[in-house]
Structure formats: structure tokens, C-alpha cells
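Visitor: Sequence first, predicted model second:
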Amino acid sequence: METVAIEFELTEQEALALAQFVKRLGWQEIRINAVDDDEAYCMRDAIAHVRSALYRQGFSPR
């Protein structure tokens, strides 16, 4: 599978809000917005990458 790098800038407030959102986002919300389970799993994995990138930048809400 090919990977892509995505780079963008957020304010600290936006980064914290996004970190809170991806922390609270659950399977049910992901699945309801996907066309099937395969897409939902792909979305979940992508969200995990976003969560990890935010964590590495110091945005890890408890």
C-alpha cells in the first residue's frame, strides 16, 4: 500500500480540540459514516495516525 505524507498547521487551540475529538471518537461514529466495515477499519486506522501525530507534538488529552 502506498503512503502519503500530509503536512498542515493548526493553532494550539485547534490542535487541542482535534486531539479531544479523535480521543472521543468511537467505533459507532466511525462505522455510521463508512460505507462498509472495510472502510470503517481504514478510517479508524487513519484516525489513530492523526492521534499519534498529535501526541508526538504534545497534544495528548487525558
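Guide: The structure has been received and is ready for your questions.
Visitor: When you work out contacts or count neighbours from here on, use the C-alpha atoms and nothing else.
Guide: Will do.
Visitor: Leu16 versus Glu7, what's the distance?
Guide: 17 Å (CA to CA, to the nearest Å).
Visitor: Of those two, which one has the most company?
Guide: Each of Glu7 and Leu16 has its neighbours counted (other CA atoms under 10 Å); Leu16 has more, 16 against 5.
Visitor: separation between the residue positioned nearest the centre of the chain and Glu29?
Guide: For the chain, the residue nearest the mean C-alpha position is Ile47 (2.6 Å; CA atoms, centre = their mean). Between Ile47 and Glu29 the distance is 12 Å, computed by CA to CA.
Visitor: before we move on, what about Ala19?
Guide: Using CA to CA, one obtains 16 Å as the distance from Ala19 to Glu29.
Visitor: Could you check which of those two is surrounded by more residues?
Guide: Ala19 (22 against 11).
Visitor: Okay, one more to line up with it:
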Amino acid sequence: MANHALTNAEVSFQVVLTVDEALAFLKFLKRAGHSDYKKFADTRGGDAEVYEMLYAGEKIRAEIAATGFYCR
């Protein structure tokens, strides 16, 4: 459940992954599509949460890619 006091705040974190974990997560992000996110999002108010999840995944994918890991 979201903490509404943090709405619109930014969250920054660092995570350490093994090479296998990074590649596996990149593969997951590559395979996950709009319908997958929609299945797990709260869509009672529309698709806003679906797109927030998609955008967050893309930001994480970009950060992993910036370290030199790519998933084809």
C-alpha cells in the first residue's frame, strides 16, 4: 500500500546484483508487457498504476544497461 505522504516524492536506492541476477531481471523486464503489469495493477482508477510500473521497470532496465549489461 502506498504511503500517501510520499506521493510525488522521489525514491533513490542502490542494489547489488550478481551477473546472473541482473541478466535474469533484464530478461523479465524484456518479456513483461502492458498486459502483465495490468494483471497485477490496481486499475480501479484507470491505468495510471500500470504505466507507473512500466516506467519504473524501464528506469531500472536503463540503470542496469548503463553498467554494461544488455539483454537481446
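Guide: Yep, that arrived. Computed from a prediction, not measured in an experiment: that's the story for all the values here.
Visitor: Could you get me the TM-score between them?
Guide: Superposed pair, TM-score by TM-score structural alignment, normalised by the length of the first structure: 0.92. Supporting alignment: 62 aligned residues with a CA RMSD of 0.8 Å.
Visitor: which part of the first structure lines up with stretch 22-31 of the second structure?
Guide: Under TM-score structural alignment, the counterpart of stretch 22-31 of the second structure in the first structure spans residues 15-24.
Visitor: quick one on the thing from earlier: mind checking the SS state of the residue nearest to the centre of the first structure?
Guide: Of the three states, Ile47 of the first structure takes helix under DSSP: H, G, I helix; E, B strand; the rest coil.
Visitor: How about Glu29 of the first structure?
Guide: With three-state DSSP as the criterion, Glu29 of the first structure reads helix.
Visitor: Quick check: the gap between it and Gly58 of the first structure.
Guide: Applying CA to CA to Glu29 of the first structure and Gly58 of the first structure gives a distance of 25 Å.
Visitor: And for Gly26 of the first structure?
Guide: According to CA to CA, Gly26 of the first structure and Gly58 of the first structure sit 22 Å apart.
Visitor: Please spell out which residues along whichever strand or helix holds Ala19 of the first structure are buried.
Guide: Assigned by DSSP states H and E, Ala19 of the first structure belongs to helix 12-24. Within helix 12-24 of the first structure, the residues scored as buried using 16 or more other CA atoms under 10 Å are 15-16, 18-20, 22.
Visitor: cool, and stretch 24-32 of the first structure?
Guide: Buried-residue list, stretch 24-32 of the first structure, by 16+ other CA under 10 Å: 30-31.
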